[in-house]
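Q: sequence first, then the predicted structure, then my questions.
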Amino acid sequence: MRVEGNHRKVEYLRGLSHLHQHMRSHGCRYGFIMTEIELVVVRNGGESTPHFGYLEIQTIQLNAHDSPEVNTSFDGSYDEEEVKPPKMTALLALWYLHMLARDDTLPGQVGWKSEIGAPAEGTRRKCLPKDEWIPEPQLAEKREAKRARGWVWPEESVGRKELGKRGDLCV
C-alpha cells in the first residue's frame, strides 16, 4: 500500500497509527497486524523512550514456507557450507515476537517495555522528520485528530483531552 495512490497510503498509515496508539498506551515495543495476505511485524524503536511515530516495519507473506534444501550423501552426512539459513515464515515470526515479549531480554535485543510516561513529560515531542512518501494530512483528518485526541502535531502542547477530570494527568 505504501507505493500506491494517496488514498491507499492513508489507509495503510491509518492502520499503523491505530497500532502505534495501542502500543504507546500500553507501553509495548513490539506489535503486529495480520491481514489476509501478510503479517506486518512492528517495533517501536530501539531506545528506552522511542521516537513518536517511528516504527520499524517488516512484512512476511503468509504463503511463505521454508523447505530445507540440504545436500546429503549416501552415508547420511551433509555439507555444512551448503546449508541455507531458514526462511522467515509467519509462524516463526510470531514465535520470535513471543520470545521478545518475555521479561528476560534476548541477547542483542531490547525489552518489550518502552518508557512512554505521562503526557506532561512530552515524550511525543521526541520525533523524527516525516518520510517523503507520506502524504500531507487533509483538513478533515486534522479536524478528526483534534476532536479525538486534542492535538494534531506532536509538537503541540498537552491538550485538555489528555488531562483528567480534576486536572490530573491521565497515565
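A: On my side now, so go ahead.
Q: from here on, contacts and neighbour counts on C-alpha atoms
A: OK.
Q: report the longest helix in the protein, please.
A: Criterion DSSP state H: the longest helix present in the chain is helix 6-26.
Q: after it, next one along is what?
A: As assigned by DSSP states H and E, the chain's next helix or strand after helix 6-26 is strand 30-34.
Q: now do that next one: which elements does it pack against?
A: Contacts defined by 3 or more CA pairs under 8 Å, 6 or more residues apart in numbering; DSSP states H and E place strand 30-34 against helix 6-26, strand 38-43, helix 90-100.
Q: in the last one, what counts as buried?
A: This means helix 90-100. Ala90, Ala93, Leu97, Leu100 (16 or more other CA atoms under 10 Å).
Q: one more structure, for comparison:
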Amino acid sequence: MNKMSYSCFVMVIFILCVSSSYGAKVVDVDTICKGVINYTYCSNLLNSKPGESRDLISFAEYGIEVARVNVTNTINLIRTLIAKSGSNVEAKRHYKMCLYHFDEEGALNLVDEALEYFKKGNYDSASQSVGAIQVHASDCVSGESPGETPYPDTSQLPKYAHAVTQISEILGHIFHFIIHP
C-alpha cells in the first residue's frame, strides 16, 4: 500500500470511529432507571433487551416494541372482559371506556405515532406521545375526571395498564437522555 492510500485508509477509519461515537450515545441501564418509579422493573426490562447494542436509540426502539406488545395484550384483555361482563352495565361501560383509551383512538395509536416520530428522529414528539400513553392508561384505571370514584376492577386490567404506564415512563426517561445529552 502506498503512502497516499495508507493515509486515506487511516482517515476513513478515523472518520468512521468518530461518527459512530456521535451517532449512538451509550448510557448504562442504572443511569436510565435511576429516576423511574420502579427501578427493578426498568432494570429487568432493559437488561432483557436482546442483542449487544446498548445505546439509547436501541433501548428506545426496544421500549417502543415492548410498549406495543403490552398495549396489544391490554386491548385483547379488555375485549375479553367486555364479552364476559354480560349484563353488568357498569362493568361493560368501564371496559368500553378502557378500550377507547387503549385502542386505535388511544394508546395503540400513540405507540404507532411514537414509532413514526422516532424513525424520523423527532424525539421530542416521540416523548410527548409516550407521555400521553401514560395519561390514557391512568384514565382507564382511575377514571377520566378528578374526584371520580374508580371502577372497583378486580380483573387483571389494572395490572396490565400499570405495565403500560411503567414502560411509557421508562421510554420518557430514554427520550430525555436522547434529547438532553
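A: Structure's in. What do you need? Keep in mind it's a predicted model, so treat the numbers as computed, not measured.
Q: give me the TM-score for this pair.
A: The TM-score (TM-score structural alignment, normalised by the length of structure 1) is 0.26; 72 aligned residues with a CA RMSD of 4.8 Å.
Q: on that earlier part again, tabulate the helices and strands packed on strand 30-34 of structure 1 in CSV, adding columns for distance to Ala148 of structure 1.
A: CSV is the format used below for these (distance: least, CA to CA, whole Å):
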stretch, distance to Ala148 of structure 1
helix 6-26, 12
strand 38-43, 24
helix 90-100, 30
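Q: tell me which of the ones you listed sits nearest to Ala140 of structure 1.
A: Nearest to Ala140 of structure 1, of all those, is helix 6-26, at 12.6 Å by CA to CA.
Q: angle of the closest one against strand 38-43?
A: Interaxial angle, helix 6-26 of structure 1 versus strand 38-43 (axes from the mean of the first three to the mean of the last three CA atoms, to 10 degrees): 50 degrees.
Q: what's the angle between helix 6-26 of structure 1 and strand 30-34?
A: On the basis of the same axes, to 10 degrees, helix 6-26 of structure 1 is oriented at 140 degrees to strand 30-34.
Q: re the thing from before, please identify which of the buried residues of helix 90-100 of structure 1 is nearest to Lys146 of structure 1.
A: Here the nearest of those to Lys146 of structure 1, counting by CA to CA, is Leu97; it sits at 33.3 Å.
Q: state the number of residues packed around the nearest residue to the closest one once chain neighbours are set aside.
A: Once flanking residues are discounted, Leu97 of structure 1 sits nearest to Tyr30: 7.2 Å by CA to CA, 6 or more residues apart in numbering. Tyr30 of structure 1 has 24 neighbouring residues, counting by other CA atoms under 10 Å.
Q: I'd say Tyr30 of structure 1 and Glu56 touch.
A: No - the pair Tyr30 of structure 1 / Glu56 is not scored as a contact, 9.6 Å apart, by CA atoms under 8 Å.
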